[in-house]
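Undergrad: got a predicted structure plus its sequence, pasted below:
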Amino acid sequence: MATVTPPIQAPGKGILLYMTGIFCMATMDLLAKTLAQEVHVSQAIWARYAGQTVIVALWFLPNLRTVAKTRYPGMQFARSMSLLLGTSMFFTSLTFLGLAEATAIMDINPVFITLGAALFLGERFGPRRAFGVIAALIGALIIIRPGSEVFSPFAFLPMIAACGYATFILLTRKVGHDEDPRTSLLYAALLGAVVTSVIVPFFWVPPSPKAMLLMVAIGGFGALGQLFLIQAVRFAEASAIAPFSYVGLLIAAFWGAVVFGEFPDLATWIGGAIIVASGIYIWHRERVTA
């Protein structure tokens, strides 16, 4: 029987890694939205996984046989499919919603992560974490404003994506104690690449040189983002880092304004400020506890 290595508890480091990973993923979303204006969205999804697979395989080539060995084939498969579901739904939503709006709806995922961690991973769910998650949810609801035009049928796509992403984070936490993070990174890319490679030929549009460059960049940022996220949950509990998903909302608002001219309104800034404040509060409490 394999020996399970206890998780390293360094909440501050885990949160910093998580925020860096979120930045990479938010930038990848920007590139995907840009790419989807030229080709079918399935090509953006395929580029995310195929590009990451090539980069990871070349990176780990000297030790690829060792890296490919996993103790949890079933959970690695479930991780990859959960992430693929989340990516597919979110990339598709970007063709119908603004970058900030889709990200705001996606930011419901911290609630799913924290509750799932308490139910399935046995992590404690104290009043401070509950306060942070509830505050983050209130901030997201202020941005979404139920009943407004953001709540179109397409708004359910990032909600489904949030479920997929939360499941991915929880399963990553589960295998992260004694699984090589390189192995998790490889399988998250490889299985997604196999599935999308079967689907994408039916929707393929010949890409321009610009589109090809975007596809490569999507794979690169996806690989970096995944590596940081996998490392993050090795140092901090999933429910502790969950509220810091707000970083993606702020980055999305910035990219949306700069690249697409989508300027967030006052409600978006108020909701974002609440989410930021809740995350900083929990980070402070985690550092004090550690």
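TA: In hand now; what should we look at? Numbers count the residues shown, from 1 in each chain.
Undergrad: use CA for all of it now, contacts and neighbours both
TA: Will do.
Undergrad: ok, now which ones touch the closest residue in space to residue 157 that isn't next to it in sequence?
TA: Spatial nearest neighbour of residue 157, excluding adjacent residues (CA to CA, 6 or more residues apart in numbering): residue 89 at 5.2 Å. Residue 89 makes contact with 157, 158, 160, 161, according to CA atoms under 8 Å, 6 or more residues apart in numbering.
Undergrad: next step: the residues you listed restricted to helices.
TA: Residues of the contacts of residue 89 located in helices (DSSP state H): 157, 158, 160, 161.
Undergrad: quick one: neighbours of the second one, just the number.
TA: Going back to what we said before, that points to residue 158. 30 (other CA atoms under 10 Å).
Undergrad: doesn't residue 97 make contact with it?
TA: No. In this structure, residue 158 is not within contact of residue 97 by CA atoms under 8 Å, at 9.7 Å.
Undergrad: what's next to stretch 171-191, contact-wise?
TA: Applying CA under 8 Å, 6+ apart, the set of residues contacting stretch 171-191 from outside is 3-7, 49-50, 52-53, 56-57, 60, 67-72, 75-81, 83, 121, 223, 226-227, 230-231, 233-234, 237-238.
Undergrad: what subset of those residues is buried?
TA: 49-50, 52-53, 56-57, 60, 67-68, 70, 75-81, 83, 121, 223, 226-227, 230-231, 233-234, 237-238 (16 or more other CA atoms under 10 Å).
Undergrad: what about those, which are in helices?
TA: 49-50, 52-53, 56-57, 67, 75-81, 83, 223, 226-227, 230-231, 233-234, 238.
Undergrad: and here is the other one:
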Amino acid sequence: MSANSRKSLFAALAMIGAGASFALVNGALQASTMQLGVPSTSAAFWQYALGLLVALPFVLRRGLSALKTRHLGWHLLRGGLAVVGIQLWVAGLSLVQIWQAIALVMTSPFFVIIGAKLFFGERVGPVRWLATIAGFAGGMVILEPWTEAFSWAALLPVGAAAFWAGTSLVTKKLTATEEADSITVYLLLLLTPVNALLALGDGGIMPSGPALWLLAGAAVLTVIANYLLTLAYQKADAAFVQPFDHLKLPLNIAVGFFAFGFAPSGAFWPGALVIVGASLIVMLDEQKRASRRETLAKV
């Protein structure tokens, strides 16, 4: 196996591992908030505060070099976007069944396309614009805003998707010059104090019993997932690893079904199929662009 093949395989496994870890995190958050009554702001705080404790050995191992950066502003921006995304996501999980929440948050790549155009001036092209429209249409099918069953709380995962799209854009920019563990540690350092203020503003709560163990498990898995995600982007192009990211949909459905008995409704399947299909179209378009760039570079 060539070095490039090994890197690609490692990136694919890292992305799958990140998806599996995030699925378990979502299950733990939903159990602690929806079933055990922990406020979403407190759940988010403890998830990342405990995660920071888990990550501390990495900081101590590398010393202050783990915090060395030439792009503090980008780290701050990433942290701000992540805070809003996390709060919206955990609030959504406290109110929305996991299968619906994860399908709606999968609209994030389409927000990435819009953000790349607006803030980085990237050329989008008709294929990506059509895929973006189709992806949001799939989200509307899942939301079913025209029915009496529609809940405004279902928009929380969509809001999380938008802010996490911004986080993804900044992450990709940082991976060009920053180490994976530094990016992860900076995120945790920036998230914890802001999440603490939000939790205290909401009354605050010290979890105990099963809720504490669930949030501790979510913290460990959050660190693992973010590290694996960053490694995946470092080892291979985003266009290559994106299809493996789609495995988070069946993984989260499985967690929701086995842990809570949640089963997707009929409207979920066509909407999710459109979202995944539109994402794959974006991926194929990116591969064609990369191939053209390589051809032009050889000329």
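TA: Looks like it came in fine. None of the values given here were measured: they were computed from a predicted structure.
Undergrad: please state their TM-score.
TA: Put the two chains on top of each other and the TM-score (TM-score structural alignment, normalised by the length of the first structure) is 0.83; 281 aligned residues with a CA RMSD of 3.0 Å.
Undergrad: re earlier: I'd like the contacts of residue 89 of the first structure as a markdown table, with distance to residue 177 of the first structure appended.
TA: Shown next, in a markdown table, are those (distance: CA to CA, whole Å):
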| residue | distance to residue 177 of the first structure |
| --- | --- |
| 157 | 31 |
| 158 | 29 |
| 160 | 27 |
| 161 | 25 |
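Undergrad: among those, the buried ones, what's the PyMOL command?
TA: In PyMOL, a selection of the buried entries from the contacts of residue 89 of the first structure looks like this (16+ other CA under 10 Å):
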select buried, resi 157+158+160+161
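Undergrad: picking that back up, now do the residue nearest to residue 157 of the first structure against residue 204 of the first structure, distance only.
TA: 18 Å (CA to CA, to the nearest Å).
Undergrad: quick one on the thing from earlier: relative to the second structure, what is the average displacement of the strand or helix carrying the residue nearest to residue 157 of the first structure?
TA: Under the criterion DSSP states H and E, the helix or strand holding residue 89 of the first structure is helix 73-93. Mean deviation of helix 73-93 of the first structure relative to the second structure after superposition (mean CA distance after the TM-score superposition for the first structure): 0.8 Å.
Undergrad: packing partners for the helix or strand just after that helix?
TA: As assigned by DSSP H and E, the chain's next helix or strand after helix 73-93 of the first structure is helix 99-106. Other helices and strands packing on helix 99-106 of the first structure, by 3 or more CA pairs under 8 Å, 6 or more residues apart in numbering; DSSP states H and E, are helix 73-93, helix 127-144, helix 156-175, helix 246-260.
Undergrad: looking at those, which is nearest to residue 266 of the first structure?
TA: helix 127-144 (9.0 Å; CA to CA).
Undergrad: which parts of the closest one are buried?
TA: Buried residues in helix 127-144 of the first structure (16+ other CA under 10 Å): 129-130, 132-144.
Undergrad: for residue 32 of the second structure, see how far away residue 228 of the second structure is.
TA: Taking CA to CA, one finds residue 228 of the second structure at 24 Å from residue 32 of the second structure.
Undergrad: and if you look at residue 131 of the second structure?
TA: 36 Å.
Undergrad: kindly report the same for residue 291 of the second structure.
TA: From residue 291 of the second structure to residue 32 of the second structure the distance is 46 Å (CA to CA).
Undergrad: which one's more surrounded, these two?
TA: Counted by other CA under 10 Å, residue 291 of the second structure and residue 32 do not tie: residue 32 has more neighbours, with 24 against 12.
Undergrad: what's near enough to touch that one?
TA: Residues near residue 32 of the second structure by CA under 8 Å, 6+ apart: 38, 43, 210, 211, 214, 215.
Undergrad: 10 Å - rerun?
TA: Residue 32 of the second structure makes contact with 26, 38-40, 43, 93-94, 207, 210-215 under the criterion CA atoms under 10 Å, 6 or more residues apart in numbering.
Undergrad: that one maps to what in the first structure?
TA: Matched to the first structure by TM-score structural alignment, residue 32 of the second structure sits across from residue 35.
Undergrad: ok, its match to residue 74 of the first structure distance?
TA: Taking CA to CA, one finds residue 35 of the first structure at 33 Å from residue 74 of the first structure.
Undergrad: cool, and residue 195 of the first structure?
TA: As judged by CA to CA, residue 195 of the first structure and residue 74 of the first structure stand 16 Å apart.
Undergrad: now residue 46 of the first structure
TA: 23 Å.
Undergrad: pick out whichever of the two has more residues nearby.
TA: residue 46 (25 against 9).
Undergrad: neighbours of whatever residue of the second structure lines up with residue 159 of the first structure, just the number please.
TA: Under the alignment by TM-score structural alignment, residue 159 of the first structure pairs with residue 158 in the second structure. The tally of other residues near residue 158 of the second structure (other CA under 10 Å) stands at 27.
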